[in-house]
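**Student:** Sequence and predicted structure, then a few things I'm wondering about:
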Amino acid sequence: METACGRLTRYTSGKRRARQHIDIIVTFVLIAMRSVILLLIICAMSSRTAQAQMMHYPDKAFEMAQATGKDVMLVFSGSDWCIPCIQFNKKILSDSSFLRFAGDHLVLLEADFPQRKKIEAALRNQYDSLAAIFNPKGAFPQVVLLSPEKKLRAYVPTRQQTPDGFINTLKQLLQ
């Protein structure tokens, strides 16, 4: 025959086991929630990294263009002396909406011709070769759309453009 004390002991140990099961379930739920939050953070960061980065080495830019099938947007610039170039860089090339668009559709390449800063001779020779073909008049800034095979697609106007206007111009030219 079971005593009241034995029933109470069995009842409390059963409650204790149930509480342990609940604690385990809550722990798993919290771990799952943390995992979901971590995945959301990673997704948000990866969408931010989908923005285009300006490249400075023509060979690498055209290799990337061929691998991705994207056109190259070549920007001739004088980064430390050309006021319109500096303004174009700040207003358009640094704009987050432009960088997202470019990340999806273009490989960005800058051929910079600074006056105060020195660049490698081999790189300067590559820039000079591109300028001889695609910017013979030496216009700054000059933006050129090229196929991955270095064929001219279009000259892109840069004057009096807003980021959205520049993106719309590029969309039309890329069709």
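**Tutor:** Nice, I can see it.
**Student:** hey, let's count contacts and neighbours off CA atoms from now on
**Tutor:** Will do.
**Student:** What residues sit buried inside stretch 146-159?
**Tutor:** 146-148, 155-156, 158 (16 or more other CA atoms under 10 Å).
**Student:** ok, so of the residues you listed, who is nearest Gln172?
**Tutor:** Val156 (10.6 Å; CA to CA).
**Student:** That closest one and Val143 touch, don't they?
**Tutor:** Yes. Counting by CA atoms under 8 Å, Val156 does reach Val143; the two are 5.3 Å apart.
**Student:** just to revisit the earlier point, in the buried residues of stretch 146-159, find the pair that's most separated.
**Tutor:** Applying CA to CA across the buried residues of stretch 146-159, the maximum distance is between Pro148 and Thr158, 21.8 Å.
**Student:** contacting residues around the nearest residue in space to Asp71 that is not next to it in sequence?
**Tutor:** Distance criterion CA to CA, 6 or more residues apart in numbering; nearest residue to Asp71, sequence neighbours excluded, is Ser147 at 4.8 Å. By CA atoms under 8 Å, 6 or more residues apart in numbering, the contact set of Ser147 is 65, 70-72, 153.
**Student:** take the one below as the second:
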Amino acid sequence: MKKTIYILLISIFTTVFASAQELTWHTDMGKASEFAIKEKKPLLMFFTGSDWCGWCIRLQKEVFQTNEFKKWANENVVLVELDFPKRVPQDDNIKAQNRQLQSMFKVRGYPTIWFVNPEMNSEKQINLTSLGKTGYVSGGPAKWIDQATSML
């Protein structure tokens, strides 16, 4: 009986800890910007080709899926995924939004990560102030986080 309770407690603890380390990737830039303004955090805008871009997939595995990055991201930024898939269906509004932002930020290759501060102006429009950009950085999560932190 004690062994069962012990295993149950470990299972609950593991589930709670794992969910605390999960990330929320927003796809709606407007909602993400409002959330970032409320939280007083910059946006990390990840331009990716999730189902075809090898360097994007590598960045996800080597950095974005690590506990080190998850902890850093939850404390420092609001995440936005701006995806350009080839095989995965995508909502037309999201497609249009992503193309507009790609053009606005002159994204020519993937992965590209822009850090921006969203600000609400007097006409209730959101302005984005650029903090810097990066892409794939070899050396694992610590090196990538160091470079990102220097921009923030």
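**Tutor:** In hand now; what should we look at? Because the structure is predicted, anything quoted here is derived from the model rather than measured.
**Student:** Could you verify that Leu128 of the second structure is part of a helix?
**Tutor:** No. Going by DSSP: H, G, I helix; E, B strand; the rest coil, the assignment for Leu128 of the second structure is strand, not a helix.
**Student:** Kindly provide the distance from it to Gln102 of the second structure.
**Tutor:** 14 Å (CA to CA, to the nearest Å).
**Student:** Please, which helix or strand holds Arg87 of the second structure?
**Tutor:** For Arg87 of the second structure, there is no helix or strand it lies in under DSSP states H and E.
**Student:** number of nearby residues for it?
**Tutor:** Neighbour count for Arg87 of the second structure, taken as other CA atoms under 10 Å: 9.
**Student:** any idea what it aligns with in the first structure?
**Tutor:** In the first structure, the residue matched to Arg87 of the second structure (TM-score structural alignment) is Arg116.
**Student:** Wait, that match touches Cys82, no?
**Tutor:** No. Here Arg116 of the first structure does not reach Cys82: they are 11.7 Å apart, not a contact under CA under 8 Å.
**Student:** what about the residue positioned nearest the centre of the first structure, which SS state?
**Tutor:** Nearest to the centroid of the C-alpha atoms of the first structure, with distances taken as CA atoms, centre = their mean, sits Gln51, at 1.7 Å. When classified by three-state DSSP, Gln51 of the first structure comes out as coil.
**Student:** Go ahead and confirm it touches His105.
**Tutor:** No. Gln51 of the first structure is not in contact with His105 according to CA under 8 Å; the separation is 10.4 Å.
**Student:** Quickly list what's touching both of the two.
**Tutor:** By CA under 8 Å, 6+ apart, no residue touches both Gln51 of the first structure and His105.
**Student:** List buried residues within the contacts of Ser147 of the first structure.
**Tutor:** Here, 16+ other CA under 10 Å leaves 65, 70-72 buried among the contacts of Ser147 of the first structure.
**Student:** can you give me the strands in the second structure?
**Tutor:** 25-26, 43-48, 78-83, 112-120, 126-134 (DSSP state E).
**Student:** Could you take those strands and lay them out as TSV, with extra columns for distance to Ile7 of the second structure?
**Tutor:** Output for the strands of the second structure, formatted as TSV (distance: least, CA to CA, whole Å):
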stretch	distance to Ile7 of the second structure
strand 25-26	32
strand 43-48	38
strand 78-83	35
strand 112-120	41
strand 126-134	43
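**Student:** circling back to that earlier point, map the residue nearest to Asp71 of the first structure across to the second structure for me.
**Tutor:** By TM-score structural alignment, Ser147 of the first structure lines up with Asn117.
**Student:** Let me know the distance separating its match from Gln147 of the second structure.
**Tutor:** From Asn117 of the second structure to Gln147 of the second structure the distance is 17 Å (CA to CA).
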